[in-house]
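>>> predicted model, plus sequence, below.
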Amino acid sequence: MNILFLTSPKTFQVHGGLSRQLHQTKVALENLGHSIEVTSSMLDHDHSAEIIHIFGASPDLERDVSRALNHEVPVVVSTVMYSNRSASTLRRALQIQKLTQFIGWSYKPDLNAKYRICHQATHLAPNTDAEGRLICQAFGISPQKITVIPNGVNVKRFEHSTPTLAVERLGFDEYLLYVGDLEAPRKNVQILLEVYKKEHNRLNWPPLVLMGRLGTKHPLQAQLQEDPMIHWIDGVAPDDPLLESIYRAAKTFVLPSQFETPGIAAMEAGLSNCSIAITQAGGTKEVFGSEVHYLDPFDEDSISQAIHLALSSPPSKSLFKKLKVLDWSEVGIQTEAMYHKICSGFSIHAFQQSDA
């Protein structure tokens, strides 16, 4: 099958979970014999694909969804979206938009773009059941239009990693680790730094290592210089061997995001023998169950308590066993089955009529 992967140009700039999901899904499907092309615009494509898979319901891709449908190509969207607001609150926001659009005032434009993308697409592939329920309830999408495709983890890579490169780079191990976008407000890095600076001396916490993209003029740069216990490593390419080594040398991994769906970095950390403190918001509990320490991302005391408990706890052996079956190869098999279902049992026009 010829498949086109489409995503926002921003995906490749961040090197975050979405780029990892796209890359690993591509590899898994190619191993199953499919041909994959990756682009950031339908204008650069000759429309020879049998199916188009969009990664991220990004507003800047809305026109590309329309272009794909105009050429009668089935469009799947891995939505990768969540909100701490209830479905009813999101519905009210959409209703306000309908009332205000006539006076030229755009209310929640990104939310409305995501709404339109989800309705236009042939099929949706959220990462978790929680994400799927929110989309159905907030946007009025039929559950039949949704197939949950979980995130995966490269089992061989992270299960057998070594700490050597990380120790050579940092000069120490057994640290508290965060891996992800440092600039995105949703990731809550500012709050993490405030909690760490306030608590690490009193509670005798190990050094904090932050790994991720951060512009030279970003306000966080100054804060990173204020405490010698805080160390920053710039973001690396997804296949850089330093990444798995950084996980392996850590004692505890923390992900204090406002929400996650469900957090590929935390899955990689769990396979790398880290104890984990992670946000309770989003789809995290579907993957991590009772094997991690959950935190309220809007409560500094909760963040501090979860980190301290994780630092005081051994890695979860049962979580390790659970993550071992979530290899990207299995994600590829599930994605392939979804494609066949869409191509054989559904038509674009049938979906458009069912959403009308």
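Ah, there it is.
>>> please count neighbours and contacts with C-alpha atoms only from this point.
Will do.
>>> how far off centre is stretch 61-78?
A distance of 22 Å separates the centroid of the chain from that of stretch 61-78, by Cα atoms, centre = their mean, to the nearest Å.
>>> give me the buried positions along it.
Neighbour-count burial for stretch 61-78 flags 61-62, 64-69, 73-78 (criterion: 16 or more other Cα atoms under 10 Å).
>>> check stretch 342-356 too.
By 16+ other Cα under 10 Å, the buried positions in stretch 342-356 come out as 342, 348, 351.
>>> how about the contacts made by the first one?
Looking back up the chat, that one is residue 342. By Cα atoms under 8 Å, 6 or more residues apart in numbering, the residues touching residue 342 are 74, 122, 123.
>>> am I right that it sits in a strand?
No - using DSSP: H, G, I helix; E, B strand; the rest coil, the assignment for residue 342 is helix, not a strand.
>>> okay, the buried residues of stretch 342-356 in JSON lines with distance to residue 135 next?
Compiled in JSON lines, these are given as follows (distance: Cα to Cα, whole Å):
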{"residue": "342", "distance to residue 135": "19"}
{"residue": "348", "distance to residue 135": "19"}
{"residue": "351", "distance to residue 135": "16"}
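>>> which single one of the residues you listed is nearest to residue 326?
residue 342 (23.3 Å; Cα to Cα).
>>> ok, so what distance separates that closest one from residue 144?
Going from residue 342 to residue 144 by Cα to Cα, to the nearest Å gives 11 Å.
>>> before we move on, what about residue 307?
Using Cα to Cα, residue 307 is found at 40 Å from residue 144.
>>> out of these two, which sits in the busier spot?
The neighbour comparison of residue 307 against residue 144 (other Cα atoms under 10 Å) goes to residue 307, with 29 against 10.
>>> so for that one, what's the nearest residue that isn't a sequence neighbour?
For residue 307, ignoring the flanking residues on the chain, the nearest one in space by Cα to Cα, 6 or more residues apart in numbering is residue 277 at 5.5 Å.
>>> does the one you found count as helix, strand or coil?
Residue 277 ends up strand, using three-state DSSP.
>>> can you pull the contacts of it?
Residue 277 is in contact with 252, 253, 254, 255, 256, 292, 293, 294, 295, 306, 307, 310, counting by Cα under 8 Å, 6+ apart.
>>> please look at the first one and residue 175 and confirm they touch.
Spelled out, it's residue 252. Yes - the pair residue 252 / residue 175 is scored as a contact, 6.7 Å apart, by Cα atoms under 8 Å.
>>> alongside the first one, take a look at this:
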Amino acid sequence: MKVLFATYPMAFHTPGGGEIQLLAYRKYLPAHGVEVTLFDQWNPRFLEHDIVHFFSCVGGSVHFCNFIKQLGIPLVVSSSLWITEETKHLYPVGEIKHQFALADRVVANSDTECEALAQVFELPREKFATVYNGVEHTFYEPVAPELFRDQFAIRGPFVLNVGNIEPRKNQLTLVRALKATPEVKLVLIGHQRDPDYARACFEEGGNQVMYLGHLPHDSVLLRSAYAAADVFCLPSTLETPGLAALEAHAAGCPAAVTEVGSTQEYFGDSVSYLHPTDVESVLSAIQSALATRGCSRRSNSLSIENRRLDWQSALAALHTIYRSLV
């Protein structure tokens, strides 16, 4: 089976979780008998593939998807979208609904997300299918926290946030929450997707904030950062559910995670939850997670069938979806 992967043109300028997911699919699907090609606009080769899988529903994506359906090729769309009746006014709902209607199957990362998408866009529930996110097996393997602390000369307690710096990731609220604990540093790792927003975070945080830039996803320093952190905090305004949080959890790092999105379907009662617009809630969740830091590192089993997630097993569901369309 041959599958062509495509996404919007700017996606890999500042890659985030969606792009890591795409590359993980590409890496692990061959073990399921799926040959993956990345779309090349100079040599598209559409008709050489059994399926086209498009990642994202960023504005304009519907035109590419419509062309695929005109060619008569089965289309799968990965949504990576958390939307509700209360927030749908923030999105081009008509265009996204058109894109989803074109798709033979829309892949979401949780049953919760599937239910929300079907309801908001008034589309049949059976159009949506869950493929849970996975974690690279290396994040489950122990690594010395000293590697990270020594590399960046970090000695005291710190809260870690890994992700693109932008309003949706909500780092500014995290900066404000941690002002109540000035002895605790905030370490930020990721691209500056919104430079003005990033500048506001750095200015308000002052010396309490350490911005380390981007670390490669396969870097041992990133794994060491999860091992070294006192708490990993994901205060996003929405998550589906956040690969960095899954990686931190796999490493056994105590975590404070947004309650908005599909996080509870993944983490169950193994993390502390926060409301992203409430500074006090963010601080309380961090303090709750900090209280567990002196104990042994938490279990890295998730609430999904009480097991560890890895890409190899997670993608069995995607292979089943592909087979049903060919």
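Perfect, I can see it now. Quantities reported herein were computed from a predicted structural model and do not represent experimental measurements.
>>> TM-score for the pair, please.
For these two chains in superposition, a TM-score of 0.90 is obtained (TM-score structural alignment, normalised by the length of structure 2); 319 aligned residues with a Cα RMSD of 2.3 Å.
>>> which of the contacts of residue 342 of structure 1 fall within helices?
Per DSSP state H, helices hold no members of those.
>>> tell me which of those you also see in structure 2.
Among the contacts of residue 342 of structure 1, the contacts conserved in structure 2 (both residues aligned by TM-score structural alignment, their matches' Cα atoms under 8 Å) are 74, 122.
>>> inside strands: which ones of the contacts of residue 342 of structure 1?
residue 123 (DSSP state E).
>>> from the contacts of residue 342 of structure 1, which is closest to residue 213 of structure 1?
residue 123 (32.0 Å).
>>> check the gap between residue 17 of structure 1 and residue 260 of structure 1 for me.
Residue 17 of structure 1 sits 10 Å away from residue 260 of structure 1, going by Cα to Cα.
>>> the more surrounded of those two?
residue 260 (26 against 20).
>>> what sits closest to whatever residue of structure 2 lines up with the more buried one if chain neighbours are left out?
Using TM-score structural alignment, the equivalent of residue 260 of structure 1 in structure 2 is residue 239. Nearest in space to residue 239 of structure 2, with sequence neighbours left out and distances taken as Cα to Cα, 6+ apart, is residue 261 at 4.9 Å.
>>> correct me, but that neighbour touches residue 235?
No - applying Cα under 8 Å, one finds residue 261 of structure 2 not in contact with residue 235, separated by 11.4 Å.
>>> next, the distance between the ends of stretch 128-147 of structure 2.
Span of stretch 128-147 of structure 2 from end to end, Cα to Cα: 43 Å.
>>> next one: stretch 164-180 of structure 1
For stretch 164-180 of structure 1, the first and last residues are 21 Å from each other (Cα to Cα).
>>> before we move on, what about stretch 179-190 of structure 2?
By Cα to Cα, the extent of stretch 179-190 of structure 2 from end to end equals 21 Å.
>>> same deal with stretch 32-41 of structure 1?
25 Å.
>>> same check, this time on stretch 271-288 of structure 2
The first and last residues of stretch 271-288 of structure 2 sit 9 Å apart, counting by Cα to Cα.
>>> of residue 252 and residue 175 of structure 1, who's got more company?
Neighbour tally, residue 252 of structure 1 and residue 175, criterion other Cα under 10 Å: the higher count belongs to residue 252, 30 against 20.
>>> need the contact list for the more buried one.
By Cα under 8 Å, 6+ apart, the residues touching residue 252 of structure 1 are 174, 175, 176, 177, 274, 275, 276, 277, 307, 310, 311.
>>> so which of these sit within strands?
Taking DSSP E, the ones among these that sit in strands are 176, 177, 275, 276, 277.
>>> of the residues you listed, closest to residue 25 of structure 1?
Of all these, residue 25 of structure 1 sits closest to residue 276, with 25.1 Å by Cα to Cα.
>>> what sits against whichever residue in structure 2 pairs up with that closest one?
Alignment note (TM-score structural alignment): residue 276 of structure 1 maps to residue 255 of structure 2. Residue 255 of structure 2 makes contact with 231, 232, 233, 234, 245, 248, 249, 271, 272, 286, 289, according to Cα under 8 Å, 6+ apart.
>>> would you turn those residues into a markdown table with distance to residue 110 of structure 2?
Formatted as a markdown table, the contacts of residue 255 of structure 2 follow (distance: Cα to Cα, whole Å):
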| residue | distance to residue 110 of structure 2 |
| --- | --- |
| 231 | 25 |
| 232 | 22 |
| 233 | 21 |
| 234 | 18 |
| 245 | 15 |
| 248 | 19 |
| 249 | 17 |
| 271 | 18 |
| 272 | 20 |
| 286 | 25 |
| 289 | 24 |
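>>> give me the buried entries from the residues you listed.
231, 232, 233, 234, 245, 248, 249, 271, 272, 286, 289.
>>> break down the stretch 51-200 of structure 2 into its strands, ranges please.
Assigned by DSSP state E, counting those that start in this stretch, the stretch 51-200 of structure 2 shows strands spanning 51-55, 75-78, 105-108, 128-130, 158-162, 185-189.
>>> over to the stretch 251-356 of structure 1?
Per DSSP E, counting those that start in this stretch, the stretch 251-356 of structure 1 carries strands over the ranges 252-255, 275-279, 293-295.
>>> could I get those strands as CSV with distance to residue 220 of structure 1?
Below are the strands of the stretch 251-356 of structure 1 laid out as CSV (distance: least, Cα to Cα, whole Å):
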stretch, distance to residue 220 of structure 1
strand 252-255, 17
strand 275-279, 21
strand 293-295, 22
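>>> out of these, the one nearest residue 127 of structure 1 is which?
Closest approach to residue 127 of structure 1 among the strands of the stretch 251-356 of structure 1 (Cα to Cα): strand 275-279, 16.2 Å.
>>> in contact with the residue nearest to the spatial centre of structure 2, which residues are there?
A centroid search over structure 2 (Cα atoms, centre = their mean) returns residue 242, at 3.1 Å, as the residue closest to the centre. Each residue near residue 242 of structure 2 by Cα under 8 Å, 6+ apart is listed here: 17, 263.
>>> which of the three states applies to the nearest residue to residue 38 of structure 2 once chain neighbours are set aside?
Leaving out its chain neighbours, the residue that sits closest to residue 38 of structure 2 by Cα to Cα, 6+ apart is residue 5, at 4.9 Å. What three-state DSSP gives for residue 5 of structure 2 is strand.
>>> count the neighbours of whatever residue of structure 1 lines up with residue 187 of structure 2 for me.
For residue 187 of structure 2, the aligned residue in structure 1 is residue 209 (criterion: TM-score structural alignment). Residue 209 of structure 1 has 21 neighbours, counted by other Cα under 10 Å.
>>> fine, thanks again, bye for now.
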